[in-house]
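S.K.: model the structure of this input:
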Amino acid sequence: MNLFKRNKKDENTDEFHKEYGVISNCRYILGKFVKYRKSLILFIITGSIAAASMTYLWSFIGKLVIDMIEQQASSPDKDIKPLLYLTLITSAAELLFMWLNTVSSMKMSVGFTYVRLMIIKERIAKTLGMEYEALETPEMLDRLQKAKRATAGDWQGVQGMMTYMQVMGVQIISVTIAVAIMTTFNPWIILIIVVLSFAQFLFFDYIRKKDKKEMWDAMMPHWRKLEYMENVTTDFSYAKDIRLFGMQKYLAKKQIDVYDEELRHWIKSRQYWVYNTIFAHGISLLRQLIIIGWLVYSVVFNGLSIGNFTLYTASAAAFSNAINEILQALSALRERSAHTDDYRSFMDIPSADDKAQTIPIPPADKYTFEFKNVSFKYRGQEKYALKNVNLTLHAGEKLAVVGLNGAGKSTFIKLLLRLYDVTEGCILMNGTDIRKFDRKEYYELFAPAFQDVMVFAFPVAENVSMKEPFNTDKAEAEKMLRLAGLGDKLDKLEKGVDTELLKVLYDDGVDLSGGEKQKLALARALYKKSKIIVLDEPTAALDALAEFRLYQSFNELVGDRTAVYISHRLSSTRFCDRVAMFKDGEMVEIGTHDSLMEADGAYADMFRVQAQYYVEDKDIFDVPCQEVTSNG
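M.R.: This is a model prediction of the structure:
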């Protein structure tokens, strides 16, 4: 049995999972100590020596005291001063070791937690930097879930590795001292203790493997379900639907079902550990009988002194305990090492950008994008979401992308923004395939506003700038908010742009309505001042007339920048240069509003159906016609 490697037969076939091994993971943890808190190494050494010394201190003193008492009993001159001096010195040593152990333990506890938090910070940074597409797959979500569990607690995963490395240090010193003592009595006792302890460990390791396979590994998808159910039942954004549709009992039943599944696994897990406890007690009893019997025999027949009997009895017990602790700590290290493997495997997943040799985006005043025979389908799907799209977005152009829900509009935008890479064909920017550019640098070209507006528990100004407070221009943020139509709302807020949003972190936090959130998204797009603005149905919460008027004013604010407007409503098409019409994943029409109306195709049909919603303002239909593009 290899104590430093796991059985690969028990592992899944995840292409990104790696076996680093206990030794490699210990070096990894030590590297984190050096990186984040070097003093931990000193405290581990000091604490280990102090803890091991405390274990044997009174064993030695007990022997010396008994020998001194026997000597005094047979001597005509009684003098207890040596005994008092020995007691005082031992007490002082005990206090010193206790102080060193206590201080070291406190420093290690705080230090281990700090290092774990820094490792969590690394994991969060990795997650935030991963490709958008990767985080949508169940396989990647499972890898992320495992990495999160590896950093979830004091005794699990990476911090468990830290703790058991220190435990190993204490027990190795304890074993060294015990072996030195026990070899002066009988080396066979050492061998017997080691054999029995190893048998106990083998059974413990068998139970651990069974428990990991049938509890922890089997429960990984379940914990993702449990996390989802807990989020749904506690997330305020679900609260209205849950109450108005009377979903309380239904959701409670689903959550109980999830807990019942977990309970069944926990019951089986506890049964395994009951078996381990029974076996461990049996081995411990047998070991004690052998040790005590041998020592009693040595006292009666071999003249072993009472002092040495006391020393060897205590040392044998400490040695047995140390051997058990080492083997179980090693097993625990292997288990925590498995969790650390999960964490490191996640952290070492290469991104597409890591593999590619990217080039910097050449400085330019204008950017033109060309879709050349672009097709795309989502992972695991047979049907194409977009098929054979050919389109050129000219610098400074206003393009409307329209179509019914599910036509492929948002997929088109995700490809333009490079949230996904194309399945077939290519997208060129000023003649260069966008996959050759650094993804983060490419993102800087765009200022998007999406339909699902995410509001963060930050002040209003930071929700506009999407940057740290010291990088936020509050005056500019307020200006953009007023231009986006939130001036009246700001005037009602006592703290203005310093008002905290959401009540998650602050009791006086403010919640925005759906329409207000979408205006906030528009303000973000204006604040960023990127060369290309993308509006992916950000006004869906507004009525048709309000949407048209907002688009019209927003179009004036955009100026000569490139803008793409996406909607299944057509309020944006009249002031755009072109309109692209998408249907069932294909671009079926492209041209100006007038030319598409004259063609009397899908766009004209859709426009006539929606025209009734704009009759309150006949001027809408008198806006100078430019070109409109529909994309779904």
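S.K.: okay, CA-based contacts and neighbour counts for the rest of this
M.R.: Fine.
S.K.: so which elements touch the host helix or strand of V195?
M.R.: Element membership for V195, per DSSP states H and E: helix 187-211. Here helix 187-211 touches helix 157-182, helix 248-302, helix 306-347, going by 3 or more Cα pairs under 8 Å, 6 or more residues apart in numbering; DSSP states H and E.
S.K.: next, the structure of the following sequence, for comparison with the previous one:
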Amino acid sequence: MESESKYPIFKTIEKMLANVKQQNKALYIWLTVYTIAAAIYPFFGIVLPKLLIGELVLGDLANVKTVVTIIVGYLILASIVGFIKSYTSNCAYPRITRLRIDYIGEIFDKIVSADYQYMEDSTFFNKNERALEATSSNNNGVEGVYHKMFEIPAVMISVLVLVVVIGMVNPLILLGLIVNLFVTIYISRNVHKHEYKRKEQLAKADRKKRYYYQTTHDFSYGKDIRLYGLSGRILSNYNKEISGYIAVKNQIFNREYALGYIGLLTLLLSDALTYGILIKKVVDGMSIADFSMYLAAVVSLSVMLKSFSEQISFIINETHYVYDFYNFLDRDLGAKGGENKAIKDDTLEIEFDNVSFKYPNTDQYIIKNLNFKINKGERLAIVGVNGAGKSTIVKLMIGLFDVTEGEIRINQIPIKLFDKKELYDMFAVVFQDINVLAFTVNENVACTSEGIDDARVEKALDRVGLTEKIGELPKGREQMMLKIIEADGTEFSGGQSQKLAIARALYKDSAMVIMDEPTAALDALAEAEIYENFSELVKGKTAVYISHRLASTK
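M.R.: Okay, here's the model as predicted:
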């Protein structure tokens, strides 16, 4: 965590403004017009009482026309300026929201391009949670700061004009208001520091409670939750995380309430000083009309200073989270690798040379001094009990994990010399955890929406025995999968989903095929069919078959 003293607030704001200039320069036009209108608007309410009282105290019926003219003029001018103020803010705010949405897109790009090792690192997801916090609301984080930055120039102009006007009456009034301003800022900063120190706790608790919430809304968990009575356990864990989250929040709120009394006291003292000075001015000869104007000016300035202090405090506080967001984006999370292109051979040779591996931030080796070689065109079965590290070997082989010690070579070239994306292109893998996407069948097989080779998709589906099933779908291969996005999406059984994953690997047509427990969800007949056709499915390629059952490798 960055220390409070090193927090680069101005650098963060500069970066946010640079993003506006790059993404939506029109916001600066709306800001200029809004600032002028919003700076003028408060003065209508300050000047009007003076003009009306000045005419009414004369007690002359002839002044009725003047009073009416003042009121009508006020209504017209205030309506015009108020309309401009509202219109410009309404035009600007959707553009600010778009900036936040673009930021979310940047987080998405960062995550999907991050090296796979981070996908199994809880620390990474805690940092991601904090980055998302800066983009998850219209009122806080990135968008909230942009709103305040949009509003604050008008407040500053109005404050400066009122400071000059009131200072001409008695500078002591300003002293009371300024003391109250700094007390308000101090309270806000103190509360925020207290909250920011606990952001790790909040992010971790928020991630956990979101997991439990999403689990109850995930169709795939529905049967197990009901049949095994898991709802009580899930609810208990959810409530535990909620209680911890609320306990931390209560600490923050209690501190805010306690310090709030200090702010209230300084406000009361400031008001007492203001009224005392103005009443003395009336005694010394100030007109009632002037008294009403200066009183309205002081009240307006007090409100504006409070608003100004809240806006400044908000910007300082929330840019902490924006800074976390930029920090996350600036982290070097990309897959580490060399510059070598993918090998274009039809088959590959893989060699593990004294390979050892342990997960980041752990001391226990999952694999120790592993040596083996797969020759070109060879088919190898890796058999072992559950948890023996079979899937870890696959992840090392295809470059998802980097070895801790030793070396892996592909066609005698060290794997670390390959560009990671080029490396991934050399492998077609069917993992035991099947992920069907809410895309069409075609897109699930081809993993793209453009340039799909229909003949290759059809052939891949036929080779895994899904042709008949696809033919029964209302839209055939254009049928959407899952119901999470489209109500008429189709849900495949576990076995059908596994076949779809195998079809995806066949369509990719890479030099090496790896099947990690590919028949785990298949029925006996479908499993036998895959076994019998395995040689045909991987014909001409180097292949690795992972299983925990020795019989399945015969």
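S.K.: drop the TM-score for these two in here.
M.R.: Laid over one another, the chains give 0.93 as their TM-score (TM-score structural alignment, normalised by the length of the second structure), with 554 aligned residues with a Cα RMSD of 2.5 Å.
S.K.: about what we covered before: may I see the helices and strands packed on helix 187-211 of the first structure arranged in JSON lines, with distance to N430 of the first structure as well?
M.R.: What follows is those, written out as JSON lines (distance: least, Cα to Cα, whole Å):
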{"stretch": "helix 157-182", "distance to N430 of the first structure": "47"}
{"stretch": "helix 248-302", "distance to N430 of the first structure": "52"}
{"stretch": "helix 306-347", "distance to N430 of the first structure": "34"}
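S.K.: adding mean neighbour count, write these out as a markdown table.
M.R.: Shown next, in a markdown table, are those (neighbours: other Cα atoms under 10 Å):
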| stretch | mean neighbour count |
| --- | --- |
| helix 157-182 | 22 |
| helix 248-302 | 14 |
| helix 306-347 | 22 |
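S.K.: how near is the equivalent of K372 of the first structure over in the second structure to V303 of the second structure?
M.R.: Using TM-score structural alignment, the equivalent of K372 of the first structure in the second structure is D353. For D353 of the second structure, the distance to V303 of the second structure equals 72 Å [Cα to Cα, to the nearest Å].
S.K.: over to A78 of the second structure?
M.R.: 19 Å.
S.K.: try G334 of the second structure
M.R.: The value you get for G334 of the second structure to V303 of the second structure, if Cα to Cα is used, is 49 Å.
S.K.: which residue is the nearest non-sequential neighbour of M68 of the first structure?
M.R.: Of all residues not flanking M68 of the first structure in the chain, L83 sits nearest, at 7.2 Å (Cα to Cα, 6 or more residues apart in numbering).
S.K.: you'd agree the one you found is up against I66?
M.R.: No: counting by Cα atoms under 8 Å, L83 of the first structure does not reach I66; the two are 9.9 Å apart.
S.K.: G377 of the second structure - that's part of a strand, no?
M.R.: No: with DSSP: H, G, I helix; E, B strand; the rest coil as the criterion, G377 of the second structure is located in coil rather than a strand.
S.K.: the residue most central in space within the second structure: which element?
M.R.: When Cα atoms, centre = their mean is applied to the second structure, the residue found nearest the centroid is L132 (2.5 Å). Assigned by DSSP H and E, L132 of the second structure falls within helix 122-133.
S.K.: just the helices in the stretch 351-500 of the first structure please.
M.R.: 352-355, 409-416, 439-443, 460-465, 474-483, 487-492 (DSSP state H, counting those that start in this stretch).
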